[in-house]
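Undergrad: 3D, please:
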Amino acid sequence: MALCSSSLPPEGFFVTGTDTGVGKTLVACALVHCLRAEGRRVAAMKPIAAGCEDGQWLDVEALVTACGEWVPRTQVNPYPLPLPIAPHLAARAAGVEIRPEPILEAFRSLAQQADAVVVEGVGGFRVPLAADWDTADLAAWLALPVVLVVGMRLGCLNHALLTTEAIRARGLRLIGWVANTIDPHMAAFQDNVATLQERLDAQCLGVIPHLDGPDPRVAARWVRLPSHGRE
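TA: Predicted coordinates:
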């Protein structure tokens, strides 16, 4: 599937992760807060959200709140899917097909209204979205610099290095990465962070400690914006 994107925002990020449940929403919201602290009008997207609780998609609500409640939910999340399973399976169960055009249309609309757009992916970087495309394709069409969230737990080094290879194989720029402590008892934590710093060849934008009841405003204290390469 070949698509091209246009009217890209003057600034923004695509937030991906080493896996599902590693804190992409937390980091995406923290980046929104960091950009807003610079006086920018920021929009955020989670184009596909699989899994709702009590009729709400919590990741979507977190992004809307972080932006200051001005972004329309239908543009933040063109595809809200009820079941908390792989997106293409959740879409099949809901009787819908995830297509890129509504996502890119919503992105362009938000880009026209905002100084920056932060887009959060779903799951890891290569999650299938339909029969002929996946999250990596979406990231390539948006052409935003990528921020990688590394869920700090056993196995994260392999996941981070493989994900980095996949990002660069798509011709995308890994502008930075964030270590998010999801296992507070991880052995050799600092040594693992040091290994990532040595091998990822990108800026470490922060190391978020384990938070009880993760709060994006608290997480933002541990996250910084990239120091160069921002447009």
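Undergrad: can we go C-alpha only for contacts and neighbour counts from here?
TA: Noted.
Undergrad: show me where this protein has strands.
TA: 12-17, 42-45, 48-50, 79-81, 116-120, 128-130, 133-134, 146-151, 174-180, 203-208 (DSSP state E).
Undergrad: Quick one: end-to-end distance for stretch 39-56.
TA: Its first and final residues considered, stretch 39-56 spans 29 Å by C-alpha to C-alpha, to the nearest Å.
Undergrad: Tell me which residues are up against it.
TA: 32, 35-36, 57-60, 63-64, 67, 71, 75-87, 90, 103, 107, 110-111, 114-122 (C-alpha atoms under 8 Å, 6 or more residues apart in numbering).
Undergrad: again, 6 Å this time
TA: By C-alpha atoms under 6 Å, 6 or more residues apart in numbering, the surrounding residues in contact with stretch 39-56 are 67, 76-84, 87, 114-120.
Undergrad: Would you indicate which residues of that stretch are buried?
TA: Within stretch 39-56, the residues scored as buried using 16 or more other C-alpha atoms under 10 Å are 41, 42, 43, 44, 45, 46, 47, 48, 49, 50, 51, 52.
Undergrad: One more sequence to fold, the one below, so I can look at both together:
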Amino acid sequence: MQHAYFIAGTDTDVGKTTVAAGLLHAAARQGWSTLGAKPVASGCAWTADGWRNADALALMAQSTLKQPYAAINPYAFEPAIAPHLAAREAGVALSVEALAEPMRRILAQCADFTLVEGAGGWRVPLAEGAHLSDLAIALQLPVILVVGVRLGAINHALLSAEAIARDGLRLAGWVANIVEPATSRLQENLATLAEQLPAPCLGQVPRLDDAHASLVADYLHLDRLK
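TA: Predicted coordinates:
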């Protein structure tokens, strides 16, 4: 059985890639073939092979089906700014279809477990009124939401879940990534998220000194996916 999901976050820097890599690793442990992709990435470094993004490379490292870098991350930009601004500075016209076409090729590889990771939060702009959420809609992928647990997380998570539902997509599950362990009333906040988000919690990932995919996978439960 093939599973494919869009990975979204409640904000930027909430650990989408950390969780996505952990999910891919957890799936591979179950003997599934895996493939992760990052359609657009800013904050790239120049290498002998061209622009490379650390998040895309992390997904590649946890993918058992190997693809060329350009297939995994077709749009890579240098400055660590919003993708639509980075693309504009580079003179590149981003569109939903420009991102959807290479992602359809990724999905056509028919991995048992495929993840397409977004950038920032749910409503990150692309161009001409389009948003990265429109890519998830175009691909008709259920969504896994990474909730960066810190002050304000409940509001961000519930608004993201409402937007996902309003866009006609299914929230398949969510992951609590505890980015601020000192958050006041942490357990109460986690309980509120579990009560109010309309999907199962796939796991709670603590703040880790070494957030390697194999360690993150220990905290995740693929069997809870809706």
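Undergrad: ok so, going back, mind giving me the ChimeraX select for the contacts of stretch 39-56 of structure 1, buried ones only?
TA: Buried residues within those, by 16+ other C-alpha under 10 Å, are selected in ChimeraX with:
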select :67,76,77,78,79,80,81,82,83,87,114,115,116,117,118,119,120
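Undergrad: now the buried residues of stretch 39-56 of structure 1 in CSV, with distance to residue 213 of structure 1?
TA: Converted to CSV, the buried residues of stretch 39-56 of structure 1 look like this (distance: C-alpha to C-alpha, whole Å):
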residue, distance to residue 213 of structure 1
41, 27
42, 24
43, 24
44, 21
45, 22
46, 21
47, 24
48, 23
49, 20
50, 21
51, 19
52, 18
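Undergrad: what's the spacing between the alignment partner in structure 1 of residue 34 of structure 2 and residue 180 of structure 1?
TA: Correspondence of residue 34 of structure 2 to structure 1, assessed by TM-score structural alignment: residue 42. Distance, residue 42 of structure 1 to residue 180 of structure 1, by C-alpha to C-alpha: 23 Å.
Undergrad: Also residue 155 of structure 1?
TA: According to C-alpha to C-alpha, residue 155 of structure 1 and residue 180 of structure 1 sit 14 Å apart.
Undergrad: Between these two, which has more neighbouring residues?
TA: Comparing residue 155 of structure 1 with residue 180 by other C-alpha atoms under 10 Å, the one with more neighbours is residue 180, at 25 against 10.
Undergrad: quick one: what's aligned to that one in structure 2?
TA: When structure 2 is aligned by TM-score structural alignment, residue 180 of structure 1 is paired with residue 177.
Undergrad: for residue 74 of structure 1, same thing?
TA: Checking TM-score structural alignment: residue 74 of structure 1 goes with residue 70.
Undergrad: Near its match, how many other residues are there?
TA: So residue 70 of structure 2, with other C-alpha under 10 Å, has 17 neighbours.
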